[in-house]
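Asker: what shape does this take:
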Amino acid sequence: MTTDAPLVLRIARRFDVTPERVFDAWLDPAVAGRWLFATPGGAMQRVEIDARVGGGFLIAEQRADGLASHHGRYLELDRPRRIVFDFWADPGDADDPARVVIDIAPAADGCELVLVQHLPARYADYADRTRNGWTTLLANLARTLDAAPAATHSRETSA
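Answerer: Okay, here's the model as predicted:
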């Protein structure tokens, strides 16, 4: 057994809104800044999202223990079904990032999101913490979407 094999984490969450609203919440800086990598005691400092394949994101929040920066590079955007991005928090990990795959499927009265993260083997000890983090973030997303009215226009994202 190789110790270099990534660990695969899978988290599923049901939402009572359309797949388009869930998809767009990942890519709209005004919405993402309210839930994505946001913590109760933190203050969001920067939310930059270049929502195109090859584009990326930087989300930085000031926390009690310092600035927490989250970076990503979009590999696939298929509205409203799929988002794939490479992800890293430590700048030294940009050359060996985690891969995150988000699939969104219509369901009765909403949709289901399945998030799969391929976590580099060196972070295996953080698997539970990572799973709990994504679970909390998806709950934050649900609260954000419940509190925000649906947009009156549709946002196009190129693939």
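
Asker: rest of the way, CA atoms for contacts and neighbours
Answerer: Will do.

Asker: now name the helix or strand holding residue 31.
Answerer: Residue 31 is part of helix 29-35 when elements are defined by DSSP states H and E.

Asker: before we go on, could you also do this sequence so I can check it against the first one:
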Amino acid sequence: MTTEVLRVEKKINAEPARLFRAWLKAEDFSRWFLSGDLIGIESTNIDPRPGGRFQINMLLDGKIFPHEGEYITIEEPTKLVFTWRSHATGGRDTLVTVTFTALPAVTGKSSAGAVNKPQTLVTLVHERLANDIEIKMHHHGWASILEGLENWMAEKE
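Answerer: A predicted model of the protein is given here:
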């Protein structure tokens, strides 16, 4: 086992419970879980329970790249822990922990005037990566994915 760890954080204007559930509903998940502009989702299969498995088939240049794993911990609405295996991990299981921490509401504007919007800090920690190359590849992917989650949440308002 290696000690290489990646950490990505993003503040998103949404409640922790809404963000948490977006990770576990296949129809929602496939709309925002995109790791780059040229990447699409061919299919998603999610069994959201401890011991349940998931498979995400990403599509790039006509090729399918499977990403799969198993849910270890599901503590709604604060924490998800799952294994992550793909071509980018050399087919090895790695470990991902996603936490959702409620932050003080932010003041925003609406047609009715000023409103307080819930805000959440989403923290993603990816462990057991083999080297700096895997960290760089996954940093770009996870940062894009969290950006996609933020954009998708903003569209749903």
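
Asker: quantify their similarity with the TM-score.
Answerer: Overlay of the two chains. TM-score (TM-score structural alignment, normalised by the length of the second structure): 0.83; 143 aligned residues with a C-alpha RMSD of 1.9 Å.

Asker: quick one on the thing from earlier: report the buried residues of the helix holding residue 31 of the first structure.
Answerer: Neighbour-count burial for helix 29-35 of the first structure flags 29, 31-35 (criterion: 16 or more other C-alpha atoms under 10 Å).

Asker: and if you look at stretch 51-67 of the first structure?
Answerer: Using 16+ other C-alpha under 10 Å as the test for burial, stretch 51-67 of the first structure gives 51-53, 56-63.

Asker: report the longest helix in the second structure, please.
Answerer: Criterion DSSP state H: the longest helix present in the second structure is helix 132-156.

Asker: residues making contact with it?
Answerer: By C-alpha atoms under 8 Å, 6 or more residues apart in numbering, the list of residues contacting helix 132-156 of the second structure from outside reads 4-8, 10, 12-14, 19, 31-36, 88-89, 124, 129.

Asker: kindly report the same for stretch 70-87 of the second structure.
Answerer: Residues outside stretch 70-87 of the second structure that contact it (C-alpha under 8 Å, 6+ apart) are 16-17, 20-21, 48-54, 65-69, 91-101.

Asker: of these, buried ones?
Answerer: 16, 20, 48, 53-54, 65-69, 93-101.

Asker: show me the longest strand that occurs in the first structure.
Answerer: Ordering each strand of the first structure by length in residues (DSSP state E) puts strand 66-78 first.

Asker: in the second structure, point out the residues matching the helix or strand just after that one.
Answerer: Once the chain leaves strand 66-78 of the first structure, the next helix or strand it forms, by DSSP H and E, is strand 82-88. Matched against the second structure by TM-score structural alignment, strand 82-88 of the first structure falls on residues 79-85.

Asker: ditto for stretch 11-22 of the first structure
Answerer: The aligned range for stretch 11-22 of the first structure is 8-19, by TM-score structural alignment.

Asker: what about the longest helix of the second structure, how far off from the first structure?
Answerer: Superposed on the first structure, helix 132-156 of the second structure shows a mean distance of 1.2 Å to its aligned residues (mean C-alpha distance after the TM-score superposition for the first structure).

Asker: for residue 21 of the second structure, give its distance to residue 77 of the second structure.
Answerer: Per C-alpha to C-alpha, to the nearest Å, residue 21 of the second structure is found 8 Å from residue 77 of the second structure.

Asker: sounds good, over and out.
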